[in-house]
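Student: Sharing a sequence plus its predicted fold:
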Amino acid sequence: MSEFFGSIYCWLEDFFGIELAEYLWGESSPEQLSNMFIGIGLTMLVISLIVAVCYYYIINHPRLNNWWGWLIFLGINAVINFVVGWQWVLKDYYAGLMVKKDAATQKMVDLPIYSDDILAFGVTNMLDAIIAFIIFSYIIKWWSTNCSRAPF
């Protein structure tokens, strides 16, 4: 499971930085030894599925049975997942957990991870959530009474 989520996030690791990717894998900091991609990835999938189910089965209004109605829910999903991915990692950044032991001085020093890298990870989470929402739309739209033809 960890390899799956790590691979779908690390297709853009150059965008959010190798150092942050190693931290999220649990490889670079003694403060964080578990793979964070699992929790973030599962949360992203659950949120995307919930938003898709809300669109196709809970809201399910005939007025939204078009491309712009579907696009509104895609945007809601994207914004929620951007905030979740960004804040999840930013919490560790502000808590001072992104550190490593310097080999020369044996002191703990900050990893070269910046707030821009964390913001870029939020964008990566958002892009993955958009893809997940599109996939969930293809899977579950067929049984909707009013929105089965949206967006395609």
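Tutor: Sure thing, it's come through. Numbering: from 1, shown residues only.
Student: contacts and neighbour counts: CA atoms only from here.
Tutor: Fine.
Student: what ranges do the helices span in the chain?
Tutor: 2-9, 13-16, 18-25, 36-53, 67-95, 115-140 (DSSP state H).
Student: Would you mind reformatting these (as TSV) and adding columns for distance to Lys101 and mean neighbour count while you're at it?
Tutor: Putting the helices of the chain into TSV (distance: least, CA to CA, whole Å; neighbours: other CA atoms under 10 Å) gives the following:
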stretch	distance to Lys101	mean neighbour count
helix 2-9	24	15
helix 13-16	22	17
helix 18-25	13	20
helix 36-53	20	19
helix 67-95	16	17
helix 115-140	21	20
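Student: and here's the other structure:
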Amino acid sequence: MYGTIGLITIISALLFNLAFYYLINRPSFSKWFHWMFVGVLHLLVCFFSSYFIPKDAFDALFAGNDPYSSTDYLGFSLVNTASALSFYILWMLVVRWKSSNAKTTPFPH
């Protein structure tokens, strides 16, 4: 379960970066706030997946008597979201170099 969440976090960071730098790749959409918008979408995906995947798994495992509270799931989701931001930035540094319109977004190299 946690490996799945880790894979979702790492792979979605790569996919969101590839989408921004190569699929969208328009001069009018190459500003730093557009990059941030795509990043926030990535963080929302990671936050909700890391909240609901363990919650649903433990609800099914413990048949309604889940020993973890919603604050436990929230804390885990926030930590995963912080790591998702790190992976998003790392993948950005890897994939942005060959983009024709957004290679200097969010900051010049």
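Tutor: Great, that's in hand. Since the model is a prediction, treat every value here as computed from it, not as a measurement.
Student: if we can go back for a sec, just send the helices of the first structure back as a markdown table, with distance to Ile59 of the first structure too.
Tutor: Shown next, in a markdown table, are the helices of the first structure (distance: least, CA to CA, whole Å):
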| stretch | distance to Ile59 of the first structure |
| --- | --- |
| helix 2-9 | 30 |
| helix 13-16 | 35 |
| helix 18-25 | 36 |
| helix 36-53 | 9 |
| helix 67-95 | 11 |
| helix 115-140 | 14 |
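Student: Quick one: closest of those helices to Asn60 of the first structure.
Tutor: Closest approach to Asn60 of the first structure among those is made by helix 36-53 (9.1 Å; CA to CA).
Student: For the closest one, name the packing helices and strands.
Tutor: Under the contact definition 3 or more CA pairs under 8 Å, 6 or more residues apart in numbering; DSSP states H and E, helix 36-53 of the first structure sits against helix 2-9, helix 18-25, helix 67-95, helix 115-140.
Student: make it 6 Å
Tutor: Where contact means 3 or more CA pairs under 6 Å, 6 or more residues apart in numbering; DSSP states H and E, helix 36-53 of the first structure is packed against helix 2-9.
Student: outside of the helix it packs on, which residues touch it?
Tutor: Phe37, Ile38, Gly41 (CA atoms under 6 Å, 6 or more residues apart in numbering).
Student: Now do the same contact list for the equivalent of Val38 of the second structure over in the first structure.
Tutor: Here Val38 of the second structure is matched to Phe73 in the first structure, going by TM-score structural alignment. Listed by CA under 6 Å, 6+ apart, Phe73 of the first structure has no contact partners.
Student: Apply 10 Å and report the result again.
Tutor: By CA atoms under 10 Å, 6 or more residues apart in numbering, the contact list for Phe73 of the first structure reads Ser48, Val51, Ala52, Cys54, Tyr55, Leu64, Val79, Phe133.
Student: Same check on Val123 of the first structure?
Tutor: Leu12, Phe15, Phe16, Ala78, Val79, Asn81, Phe82, Val83, Gly85, Trp86, Asp117, Ala129.
Student: swap in Ala60 of the second structure?
Tutor: Applying CA under 10 Å, 6+ apart, the residues near Ala60 of the second structure are Pro54, Asp66.
Student: How much space separates whatever residue of the first structure lines up with it from Asp110 of the first structure?
Tutor: In the first structure, Ala60 of the second structure lines up with Ala95, judged by TM-score structural alignment. Going from Ala95 of the first structure to Asp110 of the first structure by CA to CA, to the nearest Å gives 12 Å.
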